[in-house]
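**Q** Here is a sequence together with a model predicted from it:
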Amino acid sequence: MATNNRLAHEKIIKLLFSLAIPSIIAQLVNILYNIVDRIYIGQMANGTIAMAALSVTLPIVTFVSAFTQLVGVGGAPLCAIRLGEQRKDKAEEIMTNSFVLLIICGLVLTLLILFFNRPLLLLFGANEETLAPAISYISIYALGTIFVHITLGMNAYINTQGFAKIGMYTVVIGAIINIVLDPLFIFVFNMGVAGAALATIIAQGVSAIWVLIFLFGQKSIIKIKKEYLIPRLKIVLAIMSLGISPFVQTATESLLQISFNNQLLMYGGTMAVATMAILMSIWQFITLPLLGLCQGAQPILSYNYGARNYTRVRETFHLMFKLCLGFAMGACILVIIFSSFFVSIFTKDAPTIHFSSWALRVFLIGAGMFGAQTACQQAFMALGQAKVSVWMAITRKIILLIPFIYIFPYLLGETSFAFHMSTSIASMVYDAPRVFAVLFAEPVSDILAACITTSMFIRFYRKALKRPDDIIEE
């Protein structure tokens, strides 16, 4: 059955799993892709310092990927909606314009990182111990920015056509290469954190080639066309108006990492900053599979919304919401119970394991609710609701979490609650109660943001989707 016919007619549960499972596998592999550097770096002789150095580079790495969200993920739902409307030429124009924009963004970011990495890293929480290895890592990583943009940005256009397995292979290929090259460059060639960066950009380069071979090949429903290589302002604005939500969501992740690093450096020192790299890595065990599930649902939601087949849109969302919430709750409980095991993947240093295990339990108290937040946020995106999606992206991090990171140490830092919760790590950091207060901002924000986003989607659902009869345009 042709991909478009599958999106329109195949049974939802079968279709969703056929699209979501490869995406989830891709995201699980992507977890390895993202954290394998940290796993190997944590095993180095100066692992805690090296991990802290990697932690202060994460805002830059995250900001690079934010532009793939702005252009690639922003355009992919529009592309699927146009396919649902049977307007293939418009879908190809959107994809080709996105490709050009990704190249331009990649070149600009490469130059900015190479010329301004030192002041940026100092701003992001680097100190005398961590600055040199951090510069070594990010200078090499910057050279592969265009590869990252093509791989992540254009892979969205493979997935949105319903070729989830091909999209999965994009990630798997890069992950395998990265895993193989990391120990070779880090330990055998004794390159340290620079070797980890080199392995990453080589892996991304090969993945980028794979993506382009498919999109220029015969199997792709839509092609990159030379007549659309000069971006059209109307198309660019349409892509960015929808892409601004995932861009803000990812870019604010960068700002969030900066906020955590600076506050933890102030109250907890190098060990606390190193712990944040571990926490963010384990957080991906929960969040990235959720994104994989939503990526599987996105073509179904977008195509059928464009075709005005609202029954299929509603059925897909219900299933996606239940699966996201169930997975997040289960994964959160599992990680909290076995926190020491998950932390020990990244470090063998006993004090760091003890401190990070405690921090992880605090950090994930409210993570189960993130499943509801993700399902509704991604549904807004898939259905082209750009403005609402932007506000939901801003709410969790900009309005709630980042202010709480700075406010909670003053509100909770001298309370008996904070002293009691931080007793087990009191001798390991400068100010344990305030370290707890910084980390406690995360679960409070997760719970509040999930309630707000779910409430907003219920309003949209009742207004736009809950109709007694479908209206299908031929």
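**A** Ah, there it is. Numbering: from 1, shown residues only.
**Q** Please count neighbours and contacts with C-alpha atoms only from this point.
**A** Fine.
**Q** can you pull out the strands in the chain?
**A** Counting by DSSP state E, the chain has no strands at all.
**Q** Just give the number of residues close to Leu448.
**A** The tally of other residues near Leu448 (other C-alpha atoms under 10 Å) stands at 18.
**Q** what does the one 3 residues further on give?
**A** With neighbours defined by other C-alpha under 10 Å, the count for Cys451 comes to 14.
**Q** So what's the residue count around the closest residue in space to it that isn't next to it in sequence?
**A** Of all residues not flanking Cys451 in the chain, Gln373 sits nearest, at 7.7 Å (C-alpha to C-alpha, 6 or more residues apart in numbering). Around Gln373 sit 26 other residues, with neighbours defined as other C-alpha under 10 Å.
**Q** same thing with the one 5 residues further on?
**A** Around Gln378 there are 22 other residues, counting by other C-alpha under 10 Å.
**Q** Check it against this one:
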Amino acid sequence: MTTTQNTTDNPLATGNINQLMIKFAVPSIIAMMVSAVYNIADQLFIGNAVGTLGNAATNIAFPLSMMCTAIALMFGIGGASSFNLHMGAGESQKAPYFLGNSITMLLGLGAILFIGTELFLDPMLKCFGSPDNVLPLAKQYVSITAIGFPFLIITIGGGHLIRADGSPKMTMICNLSGAIINIVLDALFVLVLRWGMVGAALATIIGQIFSAFLALNYLRHYRTVTIEKKHLRPQTIYLKRIMALGMASCFNQIAMMTVQICMNNLLKHYGSLSQYGEAIPIACAGIVMKVGQLYFSIVIGLSQGSQPIESFNYGARQYKRVKAAYRYAMIAGGTVSVIAFVIFQLFPHQLLALFGNGSKEYFEFGSFYFRIFMLMAWANFMQPISSTFFTSIGKANKGTFLSLTRQIIFLLPLMFFLPTIFGIKGILYAAPIADGMAFVTAAVMVWSEMRAMK
């Protein structure tokens, strides 16, 4: 096995850090925003065509999209980080095995998730917190979108492998093309043909299939190394390393999925005891989550854009370049987070109105949800960028722990405790408290790591 580049002439080792961050981060941001658009597009069209119950149905289905992303990040980021670390250390013979093993797992687990979803659709959606009047719409939507799970997973995961090859623009093209197809077909199927939930689901999977085709075609013609059949055969020695480095990002998604499922059930329970009922809180939660995901995708894109730079230079022991890449990601992430905070506080009603009309109670609860749940949005850049940083430098345990702080360690217990005192609004108060605690934890861990990195 030969490489077209070695450690000394690779741009990751010698290029200007600022320019490298722009090269890798901008396409990563666009790719992540496009992934978020997949879910938001359906919600926009469904909200205007079907109404509040349709919005609630897409929120009930959202944990499955998170599971797809979790699998994709486990083997996408894990494979990309392993590949870049070994290439940076000059171990080009081992590097292709991490790519091949990742591709096999992405495709295999995508197929397994599709089959499992179709077999256990009803109990799964009820477990996700679906009210009885929302369940039929959720079933219509998920029974079709499940077909696209393998394609969605290979698109997201394969995008990270493509980025590791020094082709972030191709990752962007894969995601952007699928999203454009999805939006165009959403307009046709939902607004023109009036196919409702079925039309939105069909538009989604058609876009995903096209994106996956582009990603797989690129992986067949990888530039830095040649991926052969022997590299595709799963081997424990490579999978352990991949999963260790991808675990932080995967667990972060699983944590978000767990919180979303618990939140749906809590909103259903406490909503039934309030003036808002069951469906309105769940519908509002879905909108806030997906709008927040759009902003958060910029932060995640920054962290993913810094990953190849951090991994390669850490493997090459060029620690000043590692610190510089992290610093640029933090400055940009902090700026974006402050802007998002201002928008969420000033324009919650307008954001809700984009997703269709609703009752007075719908806008009242939704506006309050936006302002309180996103109260610490200005600080939310710290935890994901820092978690990816630890993963990029091979500190998988630290990255995994940090990825769990906000969602599982801090938010989940508060979500169950505070509603016993404040009712349904207590669920919302839990978020800014957890965000602040996660910010402090990440800052302390990174400060300690930077001091030790010499």
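**A** Right, received. Where do you want to start? Here the structure is a predicted model, which means the values were calculated and not measured.
**Q** Got a TM-score for the pair?
**A** TM-score of the superposed chains, computed with TM-score structural alignment, normalised by the length of the second structure, equals 0.94; 442 aligned residues with a C-alpha RMSD of 1.6 Å.
**Q** if we can go back for a sec, the residue nearest to Cys451 of the first structure pairs with which position in the second structure?
**A** Using TM-score structural alignment as the criterion, Gln373 of the first structure maps onto Gln383 of the second structure.
**Q** show me what contacts that match?
**A** Gln383 of the second structure makes contacts with 402-403, 406, 438-439, 442, as judged by C-alpha atoms under 8 Å, 6 or more residues apart in numbering.
**Q** and of these, the nearest to Ser65 of the second structure?
**A** Ser403 (18.4 Å; C-alpha to C-alpha).
**Q** can you tell me how far the closest residue to that closest one other than its chain neighbours sits from Leu402 of the second structure?
**A** Closest residue in space to Ser403 of the second structure, ignoring its immediate chain neighbours: Asn252 at 4.9 Å, by C-alpha to C-alpha, 6+ apart. Separation of Asn252 of the second structure from Leu402 of the second structure (C-alpha to C-alpha, to the nearest Å): 9 Å.
**Q** again with Ser311 of the second structure
**A** For Ser311 of the second structure relative to Leu402 of the second structure (C-alpha to C-alpha), the value is 18 Å.
**Q** same question, Gly286 of the second structure
**A** When Gly286 of the second structure is compared with Leu402 of the second structure (using C-alpha to C-alpha), they lie 25 Å apart.
**Q** Repeat that for Phe365 of the second structure.
**A** 31 Å.
**Q** Can you find the partner of Lys395 of the second structure in the first structure?
**A** By TM-score structural alignment, Lys395 of the second structure lines up with Gln385.
**Q** who's in contact with its match?
**A** With contacts defined as C-alpha under 8 Å, 6+ apart, Gln385 of the first structure is in contact with Leu242.
**Q** Could you do Ile405 of the first structure as well?
**A** 259-260, 263, 437-439, 441.
**Q** In helices, which of these fall?
**A** 259-260, 263, 437-439, 441 (DSSP state H).
**Q** Would you reformat those residues as TSV and include distance to Ile213 of the first structure?
**A** Below are these laid out as TSV (distance: C-alpha to C-alpha, whole Å):
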residue	distance to Ile213 of the first structure
Ser259	40
Phe260	40
Gln263	45
Ala437	49
Val438	46
Leu439	44
Ala441	44
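**Q** Quick check: the farthest pair among those residues?
**A** That would be Ser259 and Ala437, which, of these, are the farthest apart (C-alpha to C-alpha) at 13.2 Å.
**Q** Between these two, which has more neighbouring residues?
**A** Neighbours were counted for Ser259 of the first structure and for Ala437 using other C-alpha under 10 Å; Ala437 has more, 28 against 21.
**Q** Surely that one and Phe419 touch.
**A** No. Using C-alpha atoms under 8 Å, Ala437 of the first structure is not in contact with Phe419; the gap is 9.8 Å.
**Q** Overlap of the contact sets of these two?
**A** Gly413.
**Q** so how many other residues sit close to the corresponding residue of the second structure for Gln86 of the first structure?
**A** In the second structure, Gln86 of the first structure lines up with Gly90, judged by TM-score structural alignment. For Gly90 of the second structure, the count of nearby residues is 19 (other C-alpha under 10 Å).
**Q** if I look at the aligned residue in the second structure for Ile399 of the first structure, how far off is Phe365 of the second structure?
**A** The equivalent of Ile399 of the first structure in the second structure is Ile409 (alignment by TM-score structural alignment). Going from Ile409 of the second structure to Phe365 of the second structure by C-alpha to C-alpha gives 27 Å.
**Q** ok, now Ile180 of the second structure?
**A** Taking C-alpha to C-alpha, one finds Ile180 of the second structure at 32 Å from Phe365 of the second structure.
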